[in-house]
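Participant: No sequence on hand, only this structure:
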C-alpha cells in the first residue's frame, strides 16, 4: 500500500496551533490529488520548491488481531539541513509536511474503530477533520471512527518539533497510526493493550501483604465508542474484598466519542494482593435502553515497604485523580536533633518520563539519609502537561498537600512535614521546572538544584522560524510567553542557595543554558550559585542525581534543617531585594511582598525595595504594578513608593500576619481598606493569558448550543484529556454551568447563539448587529462583519475568580479555526483574546485580525493589536 508525502515546509517552534500551513492557500492538502509533476514553494527545499514523494507501507484491515498499525519514518534527505542549522540553529531542523494513506475496511457491515495518531497534530479521515491528535505520543485518548466497508482516505499533518523529537542525527520523524476494532459501547483506555491489569491508576500498598493503600483515590479512563450517551450508574468491587465509591455526587455522563477519567475511592481488606487481581466493575446505561451494561477492570497494586518510594494518589484541582511518588524520611535520616518537621524535597522528572519509572523513583536510592519528604510529582503527564507551569504546578502543590493525609492514614510517628518549605531539584525539563518554581514561589524554596535544565522555552528552541509577522503581533505573543522566560525573573532567586549541574557534552540541552543562568544570577540578581559542569558527561547518566557536589549540597540544606523561612513577614533590616512578576497569576511572594496586579499585562512588573537603617525609611521603586501586598512589619518604617510617602495603618493590630495592600489610582499610591476605592475586579486565578483557564477548581464545563458546536466541544474535550489528563463535562446548560459549579467554563457558540455575559461588568467584546465588536479605549470601536470564516476566542469573568473561555464562530468554518487556539501544547503564546479568519490557516500569526489582553478592569489593554 502506498503513502504519499508532500513537504517539507517551514514551521516555527509551537507555531502549528496558529495554522501557518502553506497548503491552505490551495484549499488545504485535502483538496490536492497526488501529482508527481506538481511543485510547491518551500523555503527549506532546493530551488525553493518541493514535490510529492511516495513510500510503501502495509495498513490492511482487518488483521488477525483486529488491530492494524502503520509506522511511517518520514525524512527529506535532499534538504541541506546541516547548512540551515549552521546559520539558524535548532529551529531550522523543524518542518511540517502532510501524508496520505488509505484504510480499507473489508467487512460486510459498518465497523467502529479507535484511531491512535502518535506524533500527529491534525488528521482528516475522508471529509471529517480531527484537530489535536497526539503530538507527544501519549496514547491516552483515541479518536472513535464509525466506518462503512470500503476504502477511506487518511490525511495526516506532520510536525517535526525539536523539543519532542531531539536534534541528534537527521531530522526525520517517526509517526505511528493504529486502528483497533471496538466491542462494547464504553471501553476502558489502556496504553498497553497487551497488559490486562494496566489502565487503572491505583495507589501502592505500604507495609507488606497485610498493609494498606497509601491513599484512597483511584481512576480509570473510559471512552464512549457508541452513538448514545453513557451514564455511569455505579462502581463496584468484586469478592467483597474491596469497597469503592465514585468521587462525584453528580450524574456522570460520557457522550459519544468522549474520554473521561473516572475518579473513585477504594478501600480493601488485607491481604489485598493475596487473592489475585483487584477487579472493578463499572455499570452504565444509555437513554434508549434500560439494560445495565458493565465494564470489567482489573489491576494488581504493587507492595512497598514503609520507607520505600511509593505511589500515592490525590485529587488534582482540576477534578481528576493524579499521583506522585513519595519517599518518607528513613529511620537513618540525619535530622537536626529536636527537629519536628522536615521540608519537602521536590524532584521533577524530565520530558517523556513517568514519575513511577524505576529511572526516576530510584534516582535518590544512594541518599537514604536525607532529612526530607522526597516527592516525585508527575505534573499529570509525562511532559508535565505545560512544563511544570500552571497545570503542572497545581499538581505539585496538590501532591505536597497530600502528605499530611499520608501521615495520618499510616499513623506515622517519625519527623513531620513542613509543607511550606521546599528544596526543589529536577533534570532536563524538570530542571526548567525547578527554575519556574524558584522564580514563582521564592518564599517556599529553601534551596534549589536545577540539573541540565534549559533556561526558557524561547531560548531552548528559539521562535525565529515563525512565518514573518507584524512586530506588533509578535510583541503580543512574546508578552504571553513572559512567565516562561526565567532569564527575566531571576531577581526573585536572591538569598536562595542554588546549585547548578550540567554535563559538558550535553547534546539535548546545551550547557550554554546553565552557563547563561549562572552569569545572570550574579549580574542581575547578585546570587553566587554553586556551579558544576561535569566534564565529558552527556545529558543523562546513571547517578546524575547523586554526584558528590549534589550530595553535599542536599545534605547541607536538608540535614541541618535548612534556612528558616519567615513566611509572609520580613525583618526590616533585610538587605535590598526585588520582586518581579509576569502577571500570570502564579506569582507567590518574595520576603512577604507579592505583586497582585499589573498596570499593563504582557509586560513585566517589578517592585524594588531598599531600607535605610538610619532613617528607618523603606523605599519602593515600582514599575508596571497596580496593586501589591506587604507584610505588616512595613508599617514600622516610613514608606515611600516612587518618591511618594504613603501613610500605613494596620487594620488588625493583634494579627501579626496581617497584610497591607497598596494600590495605584489616579496617579496616587494609597493603602486600600474596606471603605477605600475598590480593587480591580480581575483577581487571582483570573490573571494571565488564555492558559489561566487551567486554574479550574473542578472538571471543566464545556457548554454548546448546537450540534455543530457540540462537535467542537468534543474536540476540545479530547484535547484537554490528551494533553492535560483533564476531565470535562459536556452539556448544553449554560446557566447550570455558570451558577452551580466551581469550575471554569468553555462556551462554544455560533453566530447569535452566544449566551449573554453573566458578570455585572460592561465587557468590551460582544456579538451584535451581525458582527463581533471590541471596544478599545485607545482606538475606539473595532468591528468585524460576520463572514463564514470569522472566529474568535476570548476570556470572560465569572464569580469567585472563575473564568469562562468563549470559542465563537460566525459559522462552522470560523468556529473550527478559533477552536485551534484553546489550550493544547505548551508555549504557543495565546493571549486573552484573538479574532481570526481563514487567513490564519496559511499565514499563521500574520493572518490574525486582532489579539491582545484585558487589564485588571477587563478593559482592552493599550498594548493589544488591531488590524
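Facilitator: Done, it's in. Note that the structure is predicted; figures quoted are calculated from it, not measured.

Participant: make it CA atoms for all contacts and neighbour counts henceforth
Facilitator: Will do.

Participant: A strand includes residue 137, no?
Facilitator: No: if the criterion is DSSP: H, G, I helix; E, B strand; the rest coil, then residue 137 is coil and not within a strand.

Participant: check contacts around the closest residue to residue 645 other than its chain neighbours.
Facilitator: Nearest in space to residue 645, with sequence neighbours left out and distances taken as C-alpha to C-alpha, 6 or more residues apart in numbering, is residue 639 at 5.8 Å. Listed by C-alpha atoms under 8 Å, 6 or more residues apart in numbering, the contact set of residue 639 reads 617-620, 645-648.

Participant: Which ChimeraX command selects the buried ones in those?
Facilitator: Burial among the contacts of residue 639 is assessed by 16 or more other C-alpha atoms under 10 Å; the matching ChimeraX selection reads:
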select :617,618,619,620,645,646,648
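
Participant: Let me know the closest of the contacts of residue 639 to residue 277.
Facilitator: Nearest to residue 277 among the contacts of residue 639, counting by C-alpha to C-alpha, is residue 620 at 62.5 Å.

Participant: and the contacts of residue 639, which of them are in strands?
Facilitator: 617-620, 645 (DSSP state E).

Participant: Rebuild those residues as CSV, extending it with distance to residue 819.
Facilitator: As requested, the ones in strands among the contacts of residue 639 are exported to CSV (distance: C-alpha to C-alpha, whole Å):
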residue, distance to residue 819
617, 52
618, 49
619, 47
620, 43
645, 49
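
Participant: Got another one to weigh against that:
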C-alpha cells in the first residue's frame, strides 16, 4: 500500500503537534490453515512518562492508524474468515467493520470475500488501560488472522456449552452449539441432535436461519434422566435457500464429577441463550430441611468462570454453609462489567439452583435465593458494588476484594473529544447507574467487608479507601483490611482469614424479616436494574436525567409504624409486598401532604400528578404503551433487556451488511442471539418476544407504535417535538444519522438505527451497545461532523421521560 510519508497530521501527543506515517515491521506467520500478522506497536516519539505525570493512566489511552494489505494469490475470489483480536474498527477494501473483537473472544470473526490480488487493510488501533494494562511504555498488541472459509457451515468447537456429568447424568438440561454461515447465501439449520449409547439425548429447540456471514448459538434441550458415555455425537442437518439437506457430524467430550463437587451447570439467560456457571453445593452434613444462602462470586475482567483461576478461588473454603456460585456474565469480561446484561445473567444463575436441586434429586440442604452474599475480585468487586447498590433488599452482605469503584473513576474520562457542556452532561447522566460512588447511601445497613493489597498496581487501593470513606460519610463504618505488600492477585485471595470470618458470620443468618432503621435513604438511577430498599420500589422518575431520592423517617408506636417519605425527582413508586419486614408501615406520609395514607397488606402504589400532589393509585392498570416502565427504563443500553433473541430488521440489501455486523457484535461481546429479518416481516416480528433493532437508510423510517412519538422523519426533515409543544424541523443532509428508542407492547423496546446515507448509517450503528463504559442517551441525532467531533458533532441528544416525551434537559437545535 502506498502512503505519502511526507504528509503530516495534527496530534496533541507529539512535538510540534505533528505526526507522519512511519513504516513498521510486524511478525507474520504462514501455515496451511491460514496466515497471521501480530502487531506490537509503540510510539517512541511521545513522552509517555511526562504525559502520565500530568494525566495519569488516561495518558495511556490513545488511538492510532495502521495501513497494510492482504493478498489473494489465486485467480478467483476466495472467501476467508478474518479474526481481529484486540481490534475494534477496520476497513477491508471498501468494507467498513465496527466492533471487531476488541477483547479477543474469537466468537464471531468476519467472513470476507477477497478478490484476486491485493486488498487494502486499514486498522484503527485503540489502546485501553483496563484491557491492555497501565504499565508503560503503552504499546498496542493486536493481531489479524486469516483462514480459508471452509466448510460452508462451521462449528465453533471452543464455543460449545454443555453441563458436566454428575454421577453419569447431565446436571442440567440446556446446551448450546455456535455455528457460522461462511457461504454467500442464506442458510437454515434444520436439525441438530446429540446421541449417546445410540440414543438421541438432546435436540435443537427450533430451526435456525443464518444470513451470509452470520454466527448464531443453537440452543438445545437434553434428557437429564439418561446415563451417558464420555462423549456426545452430534449430527447437524442444514440447507441453503431451501435446497437439499447437507449433513455434518462432530464429537464432544464430557466432564465427569459428583454431586458434592464443583460442577458446570447450564441455564437460560433472560434473553433465551444458554449460559453457564460453576456451582459448589454445600456439604450434605447440614440438615436437609435447612435452607442455606448463595455465595455469589463475581469474577474479574478476562477471567473465564470455568477456567482454572476461577474454579480454585474457593478451594480454601471447603466447608462453608453456602451454595458457592460463579456465573460467567456471558463472557470473560462479564459482557458489560456485571451491569445490565451480565447483571441479569448473575440473577438467572441464582434462580437456576432450585432447578439443579430438582434435576439431580439433591438430598442435602435447600437453597435460599431471595437474599445472596455477594463476593467479587477486581472487576467482580466493582460488580459486587453494582449488585448490592441496585438490589439492597436481595443482599445479605458484600465481600469486595481489590475492586474499583466505577469504570470512569478507574481510568478517568479525560483527553476525550470536547463537546458542549450540556452534551457532556447528558453523557454523564447516561452512565450514572454505573457510578457506584453515587449510591453509597443504598448500601447503608448491608454488612460489608473490604480487602485490598497495598501494593496493587492494577486496581490502586485508593478505590477501596474511597468507597470505605463514602460509606463512613453515610454513617456506615465498614471493616477494611489493607494487606501490606500484597498485589492485585495472590493464591487464596478470596479465602483469607478475615474473608472467611466475614462469610461465616453472614451465612449464619436467620431467615427472619428485615427491620427498617429509624432513617434510611434510597438513591435511584433511571434503570430497571434498580430494585427495592426496605420494600420501596420506584417505578418512574419525574425527569430521567436526574437521580431520584427518597429519605424515610420511621416512627414505631406500640400499635402502629409510621413512615414519613421525602422525595426528590420521583413520579411513581410502590411498596413491594414480597419484601418481608418485621416493622412494615401501617401509615405513610409523603412530602408535606396534610394527610397520611393507610397501608394494608396489599401492594400500595403512589403517583404524583401534574399539580405535584401525591395520591394513592386505586387502579393499577397504568402500564400502557404510552407509559415508560419496567425493562424500558434506562438509557440506550435498556435495549439489552430482551426476553428473547434480538430481532434485527434490515430495510434493503444496502442495510443487510450493517444488520450482520450488529448481530456479530451482539454475539461477540454479549453472547447474544439475533434473528436477522427483512422489513417486510416487521409485523410478524412484533409478535415475538425479543427487542427489535430496526436498521433503515434514506428519508423515512417505519412508523412508531404510538402516533405521537416525538421523533419523526418525513418531507425532507427530521422533526423533534418537545414536551412544551415546541416543534423543531432539521433539514436532512449528507452524513446524518441517528439512534433512538421507541416503545413496544409488554415492556419491549425498539431501537431505530437510521442513516440518511451510508456514512450516516455507519456512524449511527457505532452507537448500538457493544462494550461497557461508553454511555449513550435515549436518542442521538448525528451530523456529518460527528466523524471527527464525536459527541460534539451531535445535532440533538437526550432522554425520553415517563410519558415518552423529550425531556426538557435534552440538547436540541
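Facilitator: Yes, it's here. The shown structure was predicted, so the numbers you read here are calculated from the model rather than taken from an experiment.

Participant: before we move on, the earlier item: could you dump the contacts of residue 639 of the first structure into JSON lines with distance to residue 515 of the first structure added?
Facilitator: As requested, the contacts of residue 639 of the first structure are exported to JSON lines (distance: C-alpha to C-alpha, whole Å):
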{"residue": "617", "distance to residue 515 of the first structure": "37"}
{"residue": "618", "distance to residue 515 of the first structure": "35"}
{"residue": "619", "distance to residue 515 of the first structure": "33"}
{"residue": "620", "distance to residue 515 of the first structure": "31"}
{"residue": "645", "distance to residue 515 of the first structure": "41"}
{"residue": "646", "distance to residue 515 of the first structure": "42"}
{"residue": "647", "distance to residue 515 of the first structure": "44"}
{"residue": "648", "distance to residue 515 of the first structure": "43"}
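
Participant: mapped onto the second structure, which of the contacts of residue 639 of the first structure hold?
Facilitator: Counting by both residues aligned by TM-score structural alignment, their matches' C-alpha atoms under 8 Å, the contacts of residue 639 of the first structure that remain in contact in the second structure are 617-620, 647-648.

Participant: The residue nearest to residue 645 of the first structure matches what in the second structure?
Facilitator: By TM-score structural alignment, residue 639 of the first structure lines up with residue 588 in the second structure.

Participant: Its match falls within a strand, correct?
Facilitator: Yes: using three-state DSSP, the assignment for residue 588 of the second structure is a strand.

Participant: Break down the stretch 301-450 of the second structure into its strands, ranges please.
Facilitator: Ranges of strands within the stretch 301-450 of the second structure are 322-327, 366-377, 395-401, 448-453, based on DSSP state E, counting those that start in this stretch.

Participant: Could you export those to CSV, including columns for distance to residue 25 of the second structure and mean neighbour count?
Facilitator: As requested, these are exported to CSV (distance: least, C-alpha to C-alpha, whole Å; neighbours: other C-alpha atoms under 10 Å):
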stretch, distance to residue 25 of the second structure, mean neighbour count
strand 322-327, 41, 26
strand 366-377, 38, 23
strand 395-401, 41, 26
strand 448-453, 39, 24
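
Participant: Looking at the ones you listed, spot the one closest to residue 665 of the second structure.
Facilitator: It is, among these and with distance given as C-alpha to C-alpha, strand 322-327, at 21.3 Å.

Participant: I'd like the distance from residue 356 of the first structure to residue 748 of the first structure, if you could.
Facilitator: 37 Å (C-alpha to C-alpha, to the nearest Å).

Participant: Comparing the two, which residue is more hemmed in?
Facilitator: The neighbour comparison of residue 356 of the first structure against residue 748 (other C-alpha atoms under 10 Å) goes to residue 748, with 30 against 20.

Participant: Tell me the counterpart of the more buried one in the second structure.
Facilitator: Aligned partner of residue 748 of the first structure by TM-score structural alignment: residue 695.

Participant: Check residue 413 of the first structure too.
Facilitator: Checking TM-score structural alignment: residue 413 of the first structure goes with residue 363.

Participant: Would you confirm that its match contacts residue 283?
Facilitator: No: contact between residue 363 of the second structure and residue 283 fails when scored by C-alpha atoms under 8 Å: they sit 10.5 Å apart.

Participant: where along the stretch 201-350 of the second structure do the helices fall?
Facilitator: 308-311, 334-337, 340-351 (DSSP state H, counting those that start in this stretch).
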